[in-house]
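# Sequence first, predicted coordinates after that:
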Amino acid sequence: MKFVDVIIPLAVEGVFTYVVPEILEEKIREGVLVIVPFVGNKKYTGLVCRVHSEKPLGYEAKVLEDLAEEDISFSALHLRFLEWVAAYYMALPGDVLRAALPIIFRLESFTDITLTEEDIDFTDLTENEQAFVRFLRKGEYTALREAEKYLKIRNGWRLVKSLLNKGYLQVRETIDEAFKEKTEKWIKWARNFNEAELNRVLDRLKRAPVQYQMLCKWIETGEEEMEKHRFLTEGGGSAAILKALCDKNILAQEERVVSRLDVVPVQEQVCHALSVIQQQAFQQIQYHFRVKECVLLQGVTSSGKTEIYIHLIREYIARGKQVLYMLPEIALTVQIIKRLRRVFGDTIGIYHSGMPDQVRAELWKKQCSTDPYPVVLGVRSSVFLPFQKLGLIIVDEEHDSSYKQKEPSPRYQGRDAAIMLAKMHRAKVLLGSATPSFETYYNIKNGKYGYVSLTSRYGDILMPEIQFADVAEYRRKKQMKGSFSPLLYREMKQVLEEGKQVILFQNRRGYSAYMQCDACGATLKCDHCDVSMTYYKQRDILSCRYCGSIKKPEELCGECGKGHYRLRTPGTEKIEEEVVRLFPGVRVARMDMEAMNSRAKYQSVIDDFEQGKTQVLVGTQMVSKGLDFENVKLVGVMDADSMVNFPDFRAEERAYEMLMQVSGRSGRKGQRGLVVIQTADLQNRIYKLLFRQDYATFYAELAEERQNFAYPPFCRLISVEIRHKEVVALRSMANQLASRLREQLGKRVCGPAVPEVGRIGGMYRLQIIIKIEQGASFSKVKAFLKQELAGLQKGKGFSGFRMICDVDPG
């Protein structure tokens, strides 16, 4: 008898053993997706991670039901990678599988219900039960979710249980086939007509002039077949007329399977020659790859890193290898897709969370096929794609915090996971950045990674000039024009008069970051989170950026009852409004998560700015990353202090990276650009280091502090967050856990302490940080931590608590 261990994509510990029926024994192997029963009659798609003949002890194994997707399978390397992610990031195997698989392949059973033959006593039923029963038909199964939708109820299962107990319902569990191939209808001749036969057909149709006209237009095209929508559009007729021609056996309809993936016409491939400096960098990368697994390409903004990436990709494709090109955010893919497709045509696949589920699933199937894409452009989740001959991974903007998954589990670092994936495939990794992360630069200093630098912009264009506007002094003299200093206003006016473009960076969404009482100073906070709510003027609502709850703005203060709430700290919506007021006739666009609610919107805003239809682009950190606009001469940073003064040991590093990146959008072609940074703290060391544009000095100065206080990259961190609705119970549990950890780990344990936001979604939070010095066994610390958490969870009084482990928190 054959058994299999299966990972089920649910937040449950471990794997589950099932019996393989004889009929499936030849088809079952490690890495295939199967349908298994789990918890009662529920059925789920699971991943076979082991095939064996060991009968489980202590319980009777259930029988595996069927294969789920014969075209999808995980290689041994792919399985090893998933296991590594789960082990390293202390995640449940089911959570990792949920992150890896498109939702369409994670089929779950759905409850179908029907009425039994029993006579129904309506006096025995509640009002809701009566409505539920009347919706159903005897002998016809109906999906429970359809009944819930029609009757507008949330938890129909309670009604089902009650009616089951009364003998009025019958239930079954079915698996829906979520992935369906896309089809199109095509029109063709029903048979081959010779000229004489065709003339007779036309003669007969003269009595039906609309059918005659449609057929004549079809003959005029000279085509033997045509897609149905185009046929009707060009033929100028209706589907009814077409049906009549098909019924007369003149034309025929045929359904064909088509791809949802973008099909790009094969065009002449355009690949620019590298400059002398780029060629030297390219050769240095190749040299380092002979002895190093990972190389950092540190190049100032607009130095031509992407062109080097393209030449490397071409080299690896020529070797028959696959390449994964990673970017931190979907927004960056819009411009880079165009550029890569001019070189690689339809050989490049795109993968990110903004794609429809069916398209993501189809790309997965293609990557498992015998004809996969040789190049995939994707965000952090693309590390979970199946690769057959992976040779190179490019991680662009490797420093970016978006590579770190924060919610939900698994909380993995996309850059680090990519490096491990490459190691398993014996592939190479190229990290690219103008401002590398401290962890990467530390590995350079230690000789672990190779290092190549580009210190000048392509075409010897000068780096932008940086000027600082002292807003504290301007406010004292009452010279501010709303959010704009006289310096920024003057430079904007001059640049716009020259016909050039401006980018304004404000790292806050909405119209106002918060509302504050003008009498007592209280801020209007979310009811569920310890955080102020953002005001959105266009929708006239307040919204919480953590839990998403919304409410109408209030006028009178809820704390003192006397003062009025005033808008404080402008967001992108307010900046956009001020630009329109200060510069009449200038076209302005906004790029933030509120405005960019679809890929089409991204595309539209970027295209308009590229073509000069928009003169000013206002945005959050989206505008700071990887975008290339040749006509931008000025970048304005509206409020730099909010980034520098953030309560996090990485705040200065992140602020420096962000300001350098957004500065790099200015003056990328032609004339030297200008950056105006508005600040009320001119003496801050970050601004002085930024002005020098010397990353090595910046790293040396901050790294010394990190080492003195034991922070990464000089140690490893594990964050343990505990959540509960009652703050007293939370403190008790957190102190208990911290004490148990200190018994073995001593001073490595810091806390418990209240994190940046002490309550989210009605749950209070406390955080314990474990610092593991170099040389100590990271795996042993994780094993001990896991053991202690398991002990707490088995104890009395644990109900209601949530424990969240975050390895290498970002």
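Good, I have the coordinates.
# can we go C-alpha only for contacts and neighbour counts from here?
Noted.
# where exactly do the strands run in the stretch 551-700 of the chain?
565-570, 588-591, 616-619, 632-637, 674-679 (DSSP state E, counting those that start in this stretch).
# Give the other helices and strands that the first one contacts.
Yep, that's strand 565-570 we're talking about. Using 3 or more C-alpha pairs under 8 Å, 6 or more residues apart in numbering; DSSP states H and E, the elements in contact with strand 565-570 are strand 512-517.
# try this one side by side with the last:
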Amino acid sequence: MLSKNQFVSPNQQLDTSYAEVVINIPLNRVFHYNIPPGLKENLTTGMRVKIPFSNKIVTGICVGFANTPLPYTMKDIISVLDTAPLIDNGMLQVTQWLSSHYCCGWGEAIYAVIPPVVRSRVKEKWNIFIKGADHIPMLDHTTLSEIKTRAPKQARALEILREFSGEISAKELSRISGCQMQGLRQLEKKGLIIVKRKLLEAENPPVDIALLQQHLTFTQEQQDAFDKINKKLTQPMPGVILLHGITGSGKTEIYLQTMSKVIGQNRKVIFLVPEISLTSQTIERIRARFNHVAVLHSHLLGTFHHSQWNDIKENKIDIVIGARSSIFAPLKNIGLIILDEEHENTYKQENAPRYHARDIAILRATYENALVILGSATPSLESYYRASCGDYEKIVLPKRIGDRQLPSVEIVDMREEVCKRKRYRIISQRLEYYMNQTLARNEQVILFLNRRGFAPYIHCKRCGFVLKCHQCDIPVTFHKKLHITLCHYCHAEATPPESCPDCLASHINYRGFGTEKIEDEIIAKFPHYKIIRMDSDSMRVRGAHEKALTAFERGEIQILLGTQMIAKGLDFPNVTLVGVISADTVLNLPDFRASERTFQLISQVAGRTGRGPKGGRVVVQSFNPQHYSITYAAAHDYDGFAEKELGYRKPLNYPPFGKLTRIVFRSPNEEKVKEKASLVANTLKEMVKANGNCLEILGPSPTPLTKINNMFRWHLLLKAQNYDSIHHTLQGIADMLKSSKGVQAMVDVDPYMML
């Protein structure tokens, strides 16, 4: 991490004639423009300008000024688009570091900081909402098939409305179904849908609670942790605290009272969560304690998002809650930044700039002299190792509130299950037995499977053909309720075949299982109990997560089935049984973090039970029951797992011991991408050899998912002891990494996904 004295602040002298401008392109370069006399008084750093660039008129950001003319003819700025800066000097320095560290353009970094709704100055006042007519659920499959023949996108919209109750915005329905407003109006004329207009401001009103809830009384362990945090807050450079507390140990209450302490000192707080839609309970608790809270996320409706951003910028907000991009909120005088569930990979941005919110949080805290708290029951091994080395202060909460015990975990060997029952059953006898007992006691069950859809493979019994996506060369998933095959990478849809496309046999078999198939099986086995499925298919409508979790909390639903979105942030005392349907889905991925993710997922989902006086039990089904990630998770032994996993990584120099950067090459031409990857790899190896082997190059090789969206993909990995070696080497091949001859190169520093 760079310190702030390594940055050069943009020169803001307004009596100069040349503006330094960056553009939203993957090129880390500043361009110089003349400032016409009529614009000189109106332009400051952080403002957008309209400029001529490469025979086009584009928008850039002014990042500074220059006194000395350059030895080439400079063009004039056409106009200044803002009356006030969209980004201040402090955030310009953050984006400058971001572009340097993550190998992207400075303009790309700045555009990541300023939300699109702020750049576009959205002023819409109304939104259109769609609701299915009362007879929509009665539409049979034949009627829908007839509509699909004439208007497939309209049929898709009806299928979505039939599956989900309540209203959905027309914009969101169009995004999901592909049916634009013209098609929706046709459905309205046929009486199949109801269209309503609503004031946008009414959709997300700011919530200020006059009678705030009081803080809870700390346990002794919580008080000790709070005292240590309080001591850090008094230091001029508080640094970073890793709050390692087991599930149910009261981390959230420590967050809340620390936030209260910071606000009492007239300073501000940023509270980051992995996914905003899945942490409604945490947000409700914060809003019940504090006024002047803003919630930022990409799904906010336009005008409200714009007003929230302005309220933050105008110092009307004390606490900003949001997902990873909220780390860029224009909050001033920050005293505390919290990353809840800091181990989650959603804190890593997968598009340029490919930043990690944890790194940006620590950088911002350095500028603001603020404290960073990284909280988790299963910390990332990077944070755990840095705490062990003394870079972070570590605070441990080893006990649950009220001395409640962690749930007992039982591992079911599915190999034995197959042998005993002579066939594979999705729900083991042991899990089914515990479910019957739990439901009979009027208690609730959570079932976890990290795979959505009905069946992940469509297979021919006669010739062995597997139906794959024509754009990705990856098996498609069958989604039964929508009656489609879907590629989970490029999102291409198709109608399932009635016979084998290869040998024309009718022996089409749907193999494997996803949450949809489990839902059908649970309904068949437990017909007298209500079940709700939570995955990205069933929870696409705005507010669906909150609606589902509220119904579950009230006891209206007895069984909650879902993917990893139910593995974190949920606190339901009446949940006494958690079933992990398959612990192997993540474990078998070709990724060096697969074991870590498996341990974290099992530990996190196990933590959803036993949080009340009734206790809890966890059943983990696996074909690899002896794997250390599963056995350590069953024993609730994080330290044991960390020691074992770090022992495997150290000799290979994988993070946290070494630094890793991945270069991915993409092209529609397989030979060209292979040739470019080999050329870059050979150049890198020659450079490394000349510089004394300070860097290790792995590859090139095809990525595990070799073709996505008609693009063939190869990659190589750079491993080193520090980032300086990697960055210095990448600078030497910067020209080679520019897109050329139909081949794109993507640099990912600290990659979290290796597929």
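Good, I have the coordinates. Quick caveat, the model's predicted, so the values are computed rather than measured.
# For residue 514 of the first structure, what is the corresponding residue in the second structure?
Using TM-score structural alignment as the criterion, the counterpart of residue 514 of the first structure in the second structure is residue 457.
# residues in contact with the alignment partner in the first structure of residue 344 of the second structure?
Taking TM-score structural alignment, the alignment pairs residue 344 of the second structure with residue 400 from the first structure. By C-alpha atoms under 8 Å, 6 or more residues apart in numbering, the contact list for residue 400 of the first structure reads 328, 437.
# How about residue 521 of the second structure?
Contacts of residue 521 of the second structure (C-alpha under 8 Å, 6+ apart): none.
# how near is the equivalent of it over in the first structure to residue 511 of the first structure?
Here residue 521 of the second structure is matched to residue 578 in the first structure, going by TM-score structural alignment. Applying C-alpha to C-alpha, to the nearest Å, the value for residue 578 of the first structure to residue 511 of the first structure is 11 Å.
# So for the two, which residues contact both of them?
With C-alpha under 8 Å, 6+ apart, residue 578 of the first structure and residue 511 have no common neighbours.
# shouldn't the match of residue 514 of the first structure be in contact with residue 475?
Yes: when contacts are counted by C-alpha atoms under 8 Å, residue 457 of the second structure is listed as touching residue 475 (6.1 Å).
# any common contacting residues for these two?
Residues touching both residue 457 of the second structure and residue 475 (C-alpha under 8 Å, 6+ apart): 466, 467.
# what residue is smack in the middle of the first structure?
Centroid check for the first structure by C-alpha atoms, centre = their mean gives residue 353 as the closest residue, at 4.8 Å.
# Aligned to that residue, what sits in the second structure?
So, by TM-score structural alignment, residue 353 of the first structure is matched to residue 298.
# can you check residue 706 of the first structure too?
Using TM-score structural alignment, the partner of residue 706 of the first structure in the second structure is residue 649.
# Can you tell me the element that match falls in?
According to DSSP states H and E, residue 649 of the second structure maps onto helix 638-649.
# go on, residue 21 of the second structure?
Using DSSP H and E, residue 21 of the second structure maps to strand 18-23.
# what span of the first structure lines up against that strand?
Residues 3-8 of the first structure are matched to strand 18-23 of the second structure when aligned by TM-score structural alignment.
# again, but for stretch 607-616 of the second structure
Using TM-score structural alignment, stretch 607-616 of the second structure lines up with residues 664-673 of the first structure.
# Identify each buried residue in that stretch, please.
Of the residues in stretch 664-673 of the first structure, 664, 665, 666, 667, 668, 669, 672, 673 count as buried by neighbour count, 16 or more other C-alpha atoms under 10 Å.
# again, but for stretch 458-470 of the first structure
Result for stretch 458-470 of the first structure [16+ other C-alpha under 10 Å]: buried residues 458, 461, 462, 463, 464, 466, 468, 469, 470.
# Let me know the closest of those to residue 49 of the first structure.
Residue 49 of the first structure has its nearest neighbour among these in residue 458, at 49.1 Å by C-alpha to C-alpha.
# Map that closest one across to the second structure for me.
Under the alignment (TM-score structural alignment), residue 458 of the first structure pairs with residue 401 of the second structure.
# from the chain's centre, how far out does the longest helix seen in the second structure sit?
As assigned by DSSP state H, the longest helix anywhere in the second structure is helix 670-690. Here helix 670-690 of the second structure shows a centroid-to-chain-centroid distance of 32 Å under the convention C-alpha atoms, centre = their mean, to the nearest Å.
# what's the answer for stretch 672-680 of the first structure, then?
Between the centre of stretch 672-680 of the first structure and the centre of its chain there are 31 Å (C-alpha atoms, centre = their mean).
# Tell me which other helices or strands the longest strand along the second structure touches.
Taking DSSP state E as the assignment, the strand of the second structure that covers the most residues is strand 696-708. In this structure, strand 696-708 of the second structure makes packing contacts with helix 670-690, strand 711-720, judged by 3+ C-alpha pairs under 8 Å, 6+ apart.
# if we go to 10 Å?
Strand 696-708 of the second structure sits against strand 659-667, helix 670-690, strand 711-720, with contacts defined as 3 or more C-alpha pairs under 10 Å, 6 or more residues apart in numbering; DSSP states H and E.
# Mean deviation, that strand versus the first structure?
Once fitted to the first structure, strand 696-708 of the second structure is off its aligned match by 0.8 Å on average (mean C-alpha distance after the TM-score superposition for the first structure).
# That strand maps to which residues in the first structure?
With TM-score structural alignment as the criterion, strand 696-708 of the second structure aligns to 748-760.
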